[in-house]
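> Have a look; sequence and predicted model below, questions after that.
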Amino acid sequence: MIEMKNLRKDFPVRVKAGRFRREKRVLTAVDGVSLSIAAGEMVGYIGPNGAGKSTTLKMLTGVLAPSAGEVSVCGLSPVAQRTRLALRIGVVFGQRSQLWWDLPLRESFRLLKHVYRVPAAEHETRLRRCRELLDLDAFMETPVRQLSLGQRMRGELTAALLHGPEVLFLDEPTIGLDVVSKQAVRSFLGELGRGGDVTLVLTTHDLADIERLCKRLVVIDHGRVVHDGTIEDLHSRYGSRRRLVADLDSPLPPGFALPGAVLSTVEADGHRVTFTLESIAAGAAVAALVNAASVRDLSVIEPDIEDVVARLYRCSITSTAQDGSSAS
C-alpha cells in the first residue's frame, strides 16, 4: 500500500557566516528512508522533534516533493497524481482543521460528501458508524468554532473517513486532548484497525497511543530509520526488562538469588524487593519466589516504552556523534 525507497528531502537554508554575510546550506530532514507498509497495517511512526516525521507524511500525501528516492501510495505517485490520491487517502493533522469553522458539524460533513463525490447511501452509512463509535450526536448541530478540542478531533476523524479512504495518515491526533477524549479516539481507531479495511500510519509523541494501537513501530531520528519492528523487539534490543515487585512478611534469607533475575532494590527493611527479570519468564519467577519466601503481595511491572525510546534516541545520538568524529 505504501512504498518508500531511499526517500530523501533536503531544504536549503541560509545561516549567519559573519557580521554581514549569510551562506546557503542544505538541511536534510529525511535521509534515505526505505519502508514498505502492507494493506491493513497499523504502523506507529515516531521520533523526537525535528526527526523528519511530519516531512515524511507530507511527501506521502503529495504536499512536498522528494529531493531524491521513490515513493508510491496506493500505487500512485503522491505529487504527480495528487488529485487522484486525495480521493483514496484520509489525513488528520492535530493542529489543522479540514472542517468549516462557522458551520455546524453536520454541514461540514454534508459539504465533504459533495467535495469527494460520495454517493448518498455510502455517506450516510459511514457517518452513522462514526456517530455511534465517536458519540457525535450531542454536538452535530454545533458550529465547529464552538466545539471543544476533543469534540473537534472526533469531527476531524469522521471527516477524514467519510469518503472511504484506503490509507489514513494521523499526525498527533490526540495532542492536547483530555483523558476521556483520548480514550474515545483510541477506541475508535482500534475498532477501525481491527476491521482491516484501512491502512493506518500514526505519528505521535504520546507513546500510549502506539502501545494500544500499533503492532509495528518505526522510529526515525535525524531523518533515518533507527528501528523497524514490534514494540517487543524494541524492548529486547535496548535492554528493557519486566520487574517483579514483592511485599514480604519477612526479609529474604542472606545470599538469596533468583536464577535469571537481578535483585534491583530492597526497601522497607527488606520487606519489599524488586527483581529485574533478565532471562526468566514472569510466571517462573513468581513461582520460585513464592516457594522461597512468605509473600504478602506481588506485581509484575511491564517495561515503560518511553524509557526504551529515550534509550534508543541516546544510542542514536552517540552513534551519529561517533560517525561525525570518524568523518572529520
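Thanks, I have it.

> C-alpha only now, for contacts and for neighbours.
Will do.

> And the helices in the stretch 201-328 of the chain, which stretches?
With DSSP state H, counting those that start in this stretch, the ranges of helices along the stretch 201-328 of the chain come out as 207-213, 231-237, 282-292, 305-327.

> which one of those helices is the most hemmed in?
Mean neighbour count (mean count of other Cα atoms under 10 Å) peaks for helix 207-213 among those, with a mean of 18.

> alright, now check it against this:
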Amino acid sequence: MSETVIRTRALRKDFDIRVRAGRLRRERRTVNAVAGVDLTVERGEMIGYIGPNGAGKSTTLKMLTGVLTPSSGDVRVCGLVPVDQRTRLSLRIGVVFGQRSQLWWDLPLRDSFDLLRHVYRVPPGEHAARLRRCRDLLDLDAFLDTPVRQLSLGQRMRGELTAALLHGPEVLFLDEPTIGLDVVSKQAVREFLSELGRVGDTTLVLTTHDLADIQRLCRRLVVIDHGRVVHDGTIEQLHARYGSRRTVVVDLDEPLAEPPEVPGAPVLQTEADGRRIVYSLESATAGDLLRRLAGLGTLRDIAIVEPDIEDVVAALYRAPDGAPVGG
C-alpha cells in the first residue's frame, strides 16, 4: 500500500527586493519564486525535479527541508511541517546540496562518519551496516583515512552521499549530485543511486541540469518554470505531449526511385543520394516499418533513434506557460 511522504498544496514563496527607481531612490518589489506548487510523492519514488535557472526548484527544496518558510500554502514531509518541526524532520531526511557539506574539512573521512553517528544518535550496529554497504557500493576504502580537504570532487561527493544516508533517512534530497564529476565518478554515483532506488526504502528527489541523470534514474519527471509545475509525469508522457517522436534510419544498398510509404510513419528526409531514408514513428511501430521494408531486397541496416530529452525540455521552457509546442 502506497504511503505519501511529500505533499504540497498551493505552495508559494515570495521575496521582497529593493530595486533602483531613480538616481537616489529605491523601491520595494515582490518577486514570486514559487507560485502555487502542488506535489505528491509516494514512498520509494525517484523523481527528477528540474527547471531552468531561476525557475524555483532550489527554493522549493529549501521549503521542503525547512530552510525557508513558505509565504503561503501547505507542506508536509514525512507527516511533519518542515519549518515548525525541523529538528524532528532532520532525523528522517538526508540532504546533499552542492554548496553545503556535512563533512569536517580537516578530519579523515572515517572520522566524519563516526561523528555523524553521534550527531544522529545511530546505534553502532546500524551505523556499521550502512557504512559497510556504502563502502562496497561507492568504493570508499581507498580514501577513508584521507582528510576531506585532500579528496577529489568525485571522492568528496561519494563521501557526502554516504554521510546523508548513515542515519537511514526516509527521503533523500539531491541537488546536482554529479555536477563537475569525471566520467568514472559520475557512473559510480549513478549506479549507487540506481541501486538505492531498486531497494525502494528511500524516496529520492533529484534536481539536476544533467538530463542524463534523469533518464538513467527517474521514472517520474516534474518540470518547474517561473515557479509553476508545467509537467508532472513520465519522460514518455513528456515526449508525447510535445510531439517528439522516435525516428528510424534506414540504409539501403541501392537508392529507390521513391521512398516507400508507410502509414503512420512519414518520411522526414532522404540522405546519401537516396541510400538513407529517415522515418518518423507517429502511429506506426518500428515493427510495422520493418515489415513494410523487409521485402525491398536492398535493405542494408535499420536503426531506431530515441528522441533527445534535452531538445524536448528546451522546447518546454520556450513554450508560453508550458503550453505544448505548436498548440
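Cool, the structure landed. Being a predicted model, the structure only gives us computed values, none of them experimental.

> Reformat the helices of the stretch 201-328 of the first structure as TSV; add distance to residue 160 of the first structure.
Converted to TSV, these look like this (distance: least, Cα to Cα, whole Å):
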stretch	distance to residue 160 of the first structure
helix 207-213	18
helix 231-237	27
helix 282-292	42
helix 305-327	29
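
> Which among those is found nearest to residue 66 of the first structure?
Among the helices of the stretch 201-328 of the first structure, the nearest to residue 66 of the first structure by Cα to Cα is helix 305-327 (23.3 Å).

> Touching the closest one from outside, list them.
Helix 305-327 of the first structure is contacted from outside by 207, 221, 226, 231, 234-235, 238-240, using Cα atoms under 8 Å, 6 or more residues apart in numbering.

> rerun that using 10 Å as the cut-off
For helix 305-327 of the first structure, contacts defined as Cα atoms under 10 Å, 6 or more residues apart in numbering pick out 46-48, 205-208, 210-211, 219-222, 224, 226-227, 231-232, 234-241, 328.

> Would you enumerate the residues in contact with the corresponding residue of the second structure for residue 249 of the first structure?
Using TM-score structural alignment, the equivalent of residue 249 of the first structure in the second structure is residue 253. Residues near residue 253 of the second structure by Cα under 10 Å, 6+ apart: 274-276, 297-301.

> What's the local residue count around the residue lying closest to residue 250 of the first structure once chain neighbours are set aside?
Spatial nearest neighbour of residue 250 of the first structure, chain neighbours left out: residue 271 (5.8 Å); criterion: Cα to Cα, 6 or more residues apart in numbering. Residues lying near residue 271 of the first structure (other Cα atoms under 10 Å) number 16.

> The aligned residue in the second structure for residue 271 of the first structure and residue 293 of the second structure: what is the separation?
When the second structure is aligned by TM-score structural alignment, the residue opposite residue 271 of the first structure is residue 275. To residue 293 of the second structure, residue 275 of the second structure is 13 Å away according to Cα to Cα, to the nearest Å.

> can you list residues touching both of those two?
Taking Cα under 10 Å, 6+ apart as the criterion, residue 275 of the second structure and residue 293 both touch 250, 259, 299.

> and which of these is nearest residue 138 of the second structure?
Using Cα to Cα, residue 250 comes nearest to residue 138 of the second structure of these, at 41.7 Å.

> Pretty sure that closest one sits against residue 272.
No - at 11.2 Å, residue 250 of the second structure does not count as touching residue 272 under the criterion of Cα atoms under 10 Å.
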